[in-house]
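Undergrad: how does the following fold in three dimensions:
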Amino acid sequence: MTTGQSAIASSTDLDIRTLRDHLMKADPGVLVAVLAQMTGDASVVDRYAGKIDHVPDPPERAGTTDPATADALADEIIAALGRPRPAGAIAADDRELFAVLLPIALGTDVDDEQVDLLLEQGGFRPSQPTLPRTTPIPSTTTMAIIGAGIAGIAVALAAAEEGVHFQIYDRNDEVGGTWLTTTYPGIGVDTPSAYYSLSREVNPDWSNYYPEGAEYQEYLVALADKHELRRHIRFGTEVEALWWDEQRQQWQIHSRAADGTVSFDYASVVVTAAGYLNRPRFPDLKGRDTFAGTSIHSALWDPTLDLTGKRVAVIGAGCTAVQIVDACVDDVEHLTVFQRQPHWVAPRKRLSDEVPEHRRYLGRVLPFYAMWHRLKSYWGTADNNYPIILQDPEWSQTHLSISPANDVLLRMCLDYIDRMFGAGTELARKVTPDFAPYGKRIIRDPGGYYAALTREHVDVEASEPAEVNSDGIVTADGRQIDLDVIVYATGYHLDFLSTVDIRGRGGKTLSGEWGDSPRAYRGGTVPGFPNLFITSAPNYSPGHGAGANFSMEVLAHFILECLQLMALRGATTIEVTERAFTEYVAGIDQAMQRTVWCHTPNAHTYYRSESGRVVVATPYRLVDLWQQHRAPVEEDFVLQ
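TA: Sure, this is the predicted structure:
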């Protein structure tokens, strides 16, 4: 992993012929940006920018140029690697230079409001303190972080940077969260790997554009090792309750170890870094417990289970089901997919998801290279996608899609269906949704899902099972399907901390405050619950692009800014006011009315709670969410 602006290698350490060969295969737009940052010479832009074009087809706008220009770029980069950076050169993270480089590397114009965000998201500049650091956060401040996945790690690193003492609690025996515990066949990251990491720790050497879960788990383990986080983690410890102690002005933490031992600890501040999708959800099917074969939920996979030669049913059609079907179709004797509701499936854009060797090599040896590819991955899946989720009232009156931008995606997905199944066929009909794209989370075909559904030994049932018996499943139209294995790829309960007994001032419970419609102000804060921050908060998940890592880093920054505000004001508690909370939530609900999730009521999605309110996705652009969390608005809080 690489961070900051440090050079990774010099030309004297490298085989020049190999380096040149890889440079000639690289994106020239990225190389121009790299060269300008390596040398601190803005004239690089004048020499090369006009000679580079960009291929507009996603997933990334690739830069192209003529061989002579590519050769000249390679010469200059090799030379720059062989000499020290000139004294007085423009800093690599200089904002003015960076703004000039963005359209050359990304292939599109970039609004000025995005520049500072992109400096951070590319890993070129750490998150910048907003409030003055004239008064340090007191050494007596203690932080309890619940969860050792990517969110918990992000908060822990931010706390360590500010000198805040922290303790992490995790019910598992290793870091990683979801990527540790979920191991079904084909599990992978559906956010581009180049981006799905922490901006302070860019991994230059992913093997796959969408790596399997094990590779991402290795990344998180490496983070814990590099930053010596294990000495701050209590593994095998589940937090069962958080009670505010008014007398101590601290949170009492009730936890249970794997051996049943109950402990009580105290912390000034609590940050919950547990996701809202943790408990596997089984469908309410008659006879589910009577099946004589093997029943398994995708979240509770048994690594010893061998599907070879088995008659298998997969219940579900979401991302998990798609990955399992893609992974096991060649092994099973027969596969039946029970598709309760079809999803829109986008085709894979590359012939292979393996990262080419030149990308991996240059990521390891060339300063800034991996950062620019991280930024290209972010930019290609971030606010450029925002129009896709916004409704055009006039358009949506006469179209299944909700806007012209949304329709482009719909047409791409429909074309993919027609190509794979044949226009108008029964199978095409089964897999075609009746709602606009993004009404449910869009799915990316890992490469063989749609192809698998066309295989002779695969059947698609466009309905839920009617019931389960000892031999298998009875279909909705009364047919018996005999099975050896039933895989429930049926998702999770939407928890939002409902499994933890959280009591704030006066014994007020968070579950009672939320009911079936969880709500939060900035930083995942709720009135009546001082010094409590919720990273996987309601309406904080990017719904149109980027990844969960974005909101985690944004909230980690905000939490430390709140602690800094407390230090500046000599306060021991910070609590959002009822007024600010109500107004912020009202703003979310108003903005949400423009989005696809409020205009596709027939789409079954975990984004909505039982009340029907959209509680998972944010309705805002990512740059808006980032701006909202640069610093706390002091009048929105009570500081005591």
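
Undergrad: rest of the way, CA atoms for contacts and neighbours
TA: OK.

Undergrad: now the strands for the stretch 401-550 of the chain?
TA: 443-444, 458-461, 467-468, 472-474, 480-482, 485-488, 492-494, 501-503, 532-534, 541-542 (DSSP state E, counting those that start in this stretch).

Undergrad: need the ones you listed in JSON lines (columns: mean neighbour count).
TA: Below are these laid out as JSON lines (neighbours: other CA atoms under 10 Å):
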{"stretch": "strand 443-444", "mean neighbour count": "18"}
{"stretch": "strand 458-461", "mean neighbour count": "17"}
{"stretch": "strand 467-468", "mean neighbour count": "18"}
{"stretch": "strand 472-474", "mean neighbour count": "21"}
{"stretch": "strand 480-482", "mean neighbour count": "16"}
{"stretch": "strand 485-488", "mean neighbour count": "22"}
{"stretch": "strand 492-494", "mean neighbour count": "17"}
{"stretch": "strand 501-503", "mean neighbour count": "20"}
{"stretch": "strand 532-534", "mean neighbour count": "28"}
{"stretch": "strand 541-542", "mean neighbour count": "24"}
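
Undergrad: out of these, which gets nearest to Gln128?
TA: strand 532-534 (20.1 Å; CA to CA).

Undergrad: re earlier: redo the strands of the stretch 401-550 of the chain as CSV? Include distance to Asp46.
TA: CSV is the format used below for the strands of the stretch 401-550 of the chain (distance: least, CA to CA, whole Å):
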stretch, distance to Asp46
strand 443-444, 39
strand 458-461, 57
strand 467-468, 69
strand 472-474, 67
strand 480-482, 67
strand 485-488, 57
strand 492-494, 53
strand 501-503, 59
strand 532-534, 47
strand 541-542, 37
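
Undergrad: out of the ones you listed, flag the one nearest Arg350.
TA: For Arg350, the closest of these is strand 443-444, at 11.7 Å, according to CA to CA.

Undergrad: one more to put side by side:
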Amino acid sequence: MTTDATVTADHTGSDPAELRSYLLQADAGVLVAVLAQLTGDPAVVDRFAAKISFEPDPPEQIGVTDVETREVLVDAVMAALDQPRPAGALPSDDPALFARIAPLALGTAVSGEYVGLLLEQGGFHPSQPVLPRTAALPTDFKVVIIGAGIAGMAAALECADAGIDYEIIDRNDEVGGTWYTAVYPGIGVDTPSAYYSLSRDINAGWSSYYPQGAEYQEYLESVATQNNLRDHTRFSTEVEALWWDEERRLWQIHSVGPEGTREVSYANAVIPAVGYLNRPRWPELAGKESFAGVSIHSAEWDPDLDLRGKKVAIIGAGCTAVQIVDACVGDVEHLTVFQRQPHWVAPRKRLTDDVPEYRRWLNTHIPFYANWNRLKSFWGTADNNYPVIVRDPDWAADHLSISPANDVLLRMCLDYIDRVFGAGSELAKKVTPDFAPYGKRIIRDPGGYYAALAKPHVDVEASEPARVNVRGIVTQDGRQIDLDVIIYATGYHLDFLSTVDIRGRDGIKLSDVWGDSPSAYRGGMVPGFPNMFVSSAPNYSPGHGAGHNFGVEVMVHYVMECLQLMAQRGVRTIEVTPEAFESYVDEIDRAMADTVWCHTPTAHTYYRSGGGRIVTAFPFRLIDVWQSHRAPIEGDFVLR
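TA: Next up is the predicted model:
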């Protein structure tokens, strides 16, 4: 893991023959981009572009049409690596240079509006400040961040860079959030690992394109170590309440520490970064307490649980269930999968998820190479994927899919079902959804899920259990299934801070404001709650591409800009006006009305609140979200 992969990547001391061997296997489009950045010469694009062919699936390999061109390109890169950067060359993150090389490296046209976003998301330079840094907050200004997952860590790093005093409070005894607490078999990243990291802390050495949770946790721990985040963190401490103290114009933070010790501390601003899927949801299932075997929720997994030779049932068919089934099917004596509703499952595109040695070497040793790999992973599922979630009324009128783009995904998934189970088979019918793809979260097959369902010692029940008894589960049609272990992969309660007593100005409760349809302005801001920025806010999660880290970085940049506005105006509080809040939420809802989530009523999804509103995903392009969060609109706030 490197703090700046574009600076610390170093081939010094490498064997020239080994270097050449790895470069000959490299993505040729990326090599041209690397060469242009090493030399500061955009003309290299004209020299090589015509000889490069694109192979977009999987989207990391680009070839050349002849061996001689590849040899010449490798020679040029090796020479550039051994030479100092020419005087007067364009900077490696120069927007004009980047605009020339990005289409070749990424394999598609790149609109100029994306250049700034891609430079940041590729880690070529940090998020660029918009408001001038000509004023500072008072020296005693303090930010408290609740949660030490990726969102809380990102906020802490930006506070540190800005010279703002901060403290993280986390209920666990280590950083990592979900990746620290969730340890069920097969847990892994379903966003490509090349992208799923902080752009300021790119990990060049992933062992897998979709690594297991333990490897991702190691990455987060390394970020904390390199940046001394633990020195600013109160671990094993649960925040019970946040109360706004109008007299002091500070937030009171009520917490319970180790051994039940209670404390009230204060902060000028708070950033709740605890996510909204934390509390395991057990189904209302008659008799579940009577089962004589082992009952376990995937979110509360016991690492000592041995499934070998056991008769096991898993209730659920979401991402967690898929990963557990894939991981344990070879160990159990018999497995019964209870699915309330099938998901669309996309096939794995490679024979293996292992990152080949040459690519790991190039990522680690060649400047800019890991950055471009990160950016290609982002770009491959970014706004090029946006049409998949937008409804075409004419198309949707007589198709299950909602648009031609959505139909491409549907056909791919249907083909996968037919290949594994046989077209028209009983099992194929059981696993085929009745709603358009993306109506609920799409699932990537880790490699063996569908194959597992087809095994002779695996049964799929296309319904929930009727009840549980001492011996096991009774099915909806009255059959008894005797079991040793029941795994509840039934997800989480959708908690937008509902487990914390948050009271804003005049004692108003956030839970009363939100009810069962939470909403927020940019930066996770709500009228009546000054200086509070909810990181995992309603409608701030990318729904069509990128990953959680994109939303995190956009949000944290915006929060820093808001704090800078406070510094410039010499004020102690910033609070969104009700009018700006309502206008922004109305904009979200109008855009949401045209998305797949509002036109797949049969899909059971946590995206939808109890009130029926889509509350997790945002309905905009990534570029629109990025641009609208570059700087605060001062007229939308009350500054005091």
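
Undergrad: so for Arg133 of the first structure, which of the strands of the stretch 401-550 of the first structure sits nearest?
TA: Across these, Arg133 of the first structure has its closest neighbour in strand 532-534 (21.2 Å, CA to CA).

Undergrad: remind me what that closest one packs against, helices and strands.
TA: In terms of contacts (3 or more CA pairs under 8 Å, 6 or more residues apart in numbering; DSSP states H and E), strand 532-534 of the first structure is packed against strand 269-272.

Undergrad: check the mean deviation of the strand it packs on from the second structure.
TA: Superposed on the second structure, strand 269-272 of the first structure shows a mean distance of 0.3 Å to its aligned residues (mean CA distance after the TM-score superposition for the first structure).

Undergrad: Arg125 of the first structure and Ala370 of the first structure: what is the separation?
TA: Distance, Arg125 of the first structure to Ala370 of the first structure, using CA to CA, to the nearest Å: 14 Å.

Undergrad: so between those two, which is more surrounded?
TA: Ala370 (30 against 21; other CA atoms under 10 Å).

Undergrad: name the SS class of His254 of the first structure, please.
TA: strand (DSSP: H, G, I helix; E, B strand; the rest coil).

Undergrad: show me what contacts it?
TA: By CA atoms under 8 Å, 6 or more residues apart in numbering, the contact list for His254 of the first structure reads Val239, Glu240, Ala241, Leu242, Val262, Ser263, Phe264, Asp265.

Undergrad: by residue count, what's the longest helix in the first structure?
TA: Looking across the first structure with DSSP state H, the single longest helix is helix 548-569.

Undergrad: tell me which of the contacts of His254 of the first structure are still there in the second structure?
TA: Here is what carries over to the second structure from the contacts of His254 of the first structure, by both residues aligned by TM-score structural alignment, their matches' CA atoms under 8 Å: Val239, Glu240, Ala241, Leu242, Val262, Ser263, Phe264, Asp265.

Undergrad: mind listing which of the residues you listed are in strands?
TA: Val239, Glu240, Ala241, Leu242, Val262, Ser263, Phe264, Asp265 (DSSP state E).

Undergrad: so which pair among those residues is furthest apart in space?
TA: Leu242 and Val262 (13.3 Å).

Undergrad: those two - which one has more neighbours?
TA: Leu242 (22 against 14).

Undergrad: wait, isn't the more buried one in contact with Ser498?
TA: No. Counting by CA atoms under 8 Å, Leu242 of the first structure stays clear of Ser498, with 11.9 Å between them.

Undergrad: where do the helices sit along the stretch 251-400 of the second structure?
TA: Ranges of helices within the stretch 251-400 of the second structure are 319-328, 357-365, 369-380, 393-396, based on DSSP state H, counting those that start in this stretch.

Undergrad: in a markdown table: those, plus distance to Gly149 of the second structure.
TA: Shown next, in a markdown table, are these (distance: least, CA to CA, whole Å):
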| stretch | distance to Gly149 of the second structure |
| --- | --- |
| helix 319-328 | 19 |
| helix 357-365 | 25 |
| helix 369-380 | 21 |
| helix 393-396 | 39 |
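
Undergrad: Ile502 of the first structure: which of the kept ones among the contacts of His254 of the first structure is nearest?
TA: Leu242 (4.7 Å).

Undergrad: check contacts around that closest one.
TA: Per CA under 8 Å, 6+ apart, neighbours of Leu242 of the first structure: Trp251, Gln252, Ile253, His254, Val500, Asp501, Ile502, Arg503.

Undergrad: what about 7 Å?
TA: Trp251, Gln252, Ile253, His254, Asp501, Ile502, Arg503 (CA atoms under 7 Å, 6 or more residues apart in numbering).
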